[in-house]
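Engineer: need a structure here:
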Amino acid sequence: MSGYLTTHVLDTARGVPAEGIKIALYRVSGNSHRKIAETVTNDDGRTDSPILPVGDFTTGTYELIFFCGDYLEATGQATGETKFLSEIPIRFGMDDADAHYHVPLLLSPFGYSTYRGS
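Structural biologist: Model (predicted):
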């Protein structure tokens, strides 16, 4: 297998990469979630290396959780104890053992979107 997974976060409200967002990756099987990686976005909004590199890649169902509450507060886009967006889970499947999967997050204080990138 030569597949791998990457991600990045873009702050669409400010038009910049989102630096300092913690991201956790879970393998999902039925109702079971097993954390397999954790990282933080760099100054380009990306991770320094694939969040699921070639040697660790297997097909299946996964979930990325983007912990964006602290970032939104630090950038002045969210205030208060309870934020509209604090953690964003994205569940997706990967079925091609040799593919590069890229799952970015486009973030604003009150909404987000994702897609399969390249």
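Engineer: okay, CA-based contacts and neighbour counts for the rest of this
Structural biologist: Will do.
Engineer: most distant residue from the middle of the chain?
Structural biologist: Residue farthest from the centre of the chain, counting by CA atoms, centre = their mean, is Gly80 at 23.6 Å.
Engineer: Kindly indicate whether it is helix, strand or coil.
Structural biologist: Following DSSP: H, G, I helix; E, B strand; the rest coil, Gly80 is assigned to coil.
Engineer: Equivalent analysis for Tyr71, please.
Structural biologist: Under the three-state scheme (three-state DSSP), Tyr71 adopts helix.
Engineer: Let's compare: structure for the following, please.
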Amino acid sequence: MSGYLTTHVLDTARGCPASGLRIALARVETGGREWLAEMVTNDDGRTDGAILPENRFKPGSYELVFHAGDYLRATGQVTGPLFLDEVPIRFGMEKGHYHVPLLLSPYGYSTYRGS
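Structural biologist: Predicted coordinates for the structure are as follows:
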């Protein structure tokens, strides 16, 4: 069995999915990152498909970068200096379905391995 990766973002300050938030995915390798994908969340706060589909999956270290600052400004939650701008989450994957959501507010976030 191979693997794949999905994600979504919930805006905990407003109590809704984070629509229109840009997310980038990189494979982390010795010597740097290889950027694999960039997507924008839909009205449900999810990407329209797996951000890393099964046919591109290989075990290793990955990093999701959530462009939270752009989203927080666009939704009017931040008007001055950003406390959170880019939110990087680095994690390892071996096989199976990995779901890495982001729970976001202007001054904090959390994540976990979902299902």
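Engineer: For the two chains, what TM-score is obtained?
Structural biologist: Overlay of the two chains. TM-score (TM-score structural alignment, normalised by the length of the second structure): 0.96; 115 aligned residues with a CA RMSD of 1.0 Å.
Engineer: picking up where we left off before, quick one: contacts for the residue farthest from the centre of the first structure?
Structural biologist: By CA atoms under 8 Å, 6 or more residues apart in numbering, no residues touch Gly80 of the first structure.
Engineer: residue ranges of the helices in the first structure, please?
Structural biologist: Listed in chain order, the helices of the first structure (DSSP state H) span 69-74.
Engineer: where do the strands sit along it?
Structural biologist: Secondary structure of the first structure (DSSP state E): strands at 4-6, 9-11, 16-17, 22-29, 32-40, 60-67, 87-94, 100-102, 105-108, 111-114.
Engineer: Touching, Thr39 of the first structure and Glu19? I think so.
Structural biologist: No. The pair Thr39 of the first structure and Glu19 does not pass the contact test of CA atoms under 8 Å, sitting 11.6 Å apart.
Engineer: neighbours of the residue lying closest to Leu72 of the first structure once chain neighbours are set aside, just the number please.
Structural biologist: Nearest non-adjacent residue to Leu72 of the first structure, counting by CA to CA, 6 or more residues apart in numbering: Ala78, 5.3 Å away. Counted with other CA atoms under 10 Å, residues neighbouring Ala78 of the first structure total 20.
Engineer: and if you look at Ala24 of the first structure?
Structural biologist: For Ala24 of the first structure, the neighbour count with other CA under 10 Å is 17.
Engineer: ok, now which ones touch it?
Structural biologist: 35-39, 64-66.
Engineer: May I see the ChimeraX selection of the buried members of those?
Structural biologist: Those of the contacts of Ala24 of the first structure that count as buried under 16 or more other CA atoms under 10 Å are selected in ChimeraX with:
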select :39,64,65,66
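Engineer: Reformat the contacts of Ala24 of the first structure as CSV; add distance to Ser2 of the first structure.
Structural biologist: CSV is the format used below for these (distance: CA to CA, whole Å):
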residue, distance to Ser2 of the first structure
Lys35, 21
Ile36, 18
Ala37, 18
Glu38, 21
Thr39, 21
Leu64, 20
Ile65, 24
Phe66, 25
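Engineer: which one of the contacts of Ala24 of the first structure sits closest to Ser29 of the first structure?
Structural biologist: Lys35 (11.6 Å; CA to CA).
Engineer: For Arg14 of the first structure, see how far away the nearest residue to the closest one once chain neighbours are set aside is.
Structural biologist: Leaving aside its chain neighbours, Lys35 of the first structure sits nearest to Tyr26 (4.2 Å; criterion: CA to CA, 6+ apart). Between Tyr26 of the first structure and Arg14 of the first structure the computed distance is 29 Å (CA to CA, to the nearest Å).
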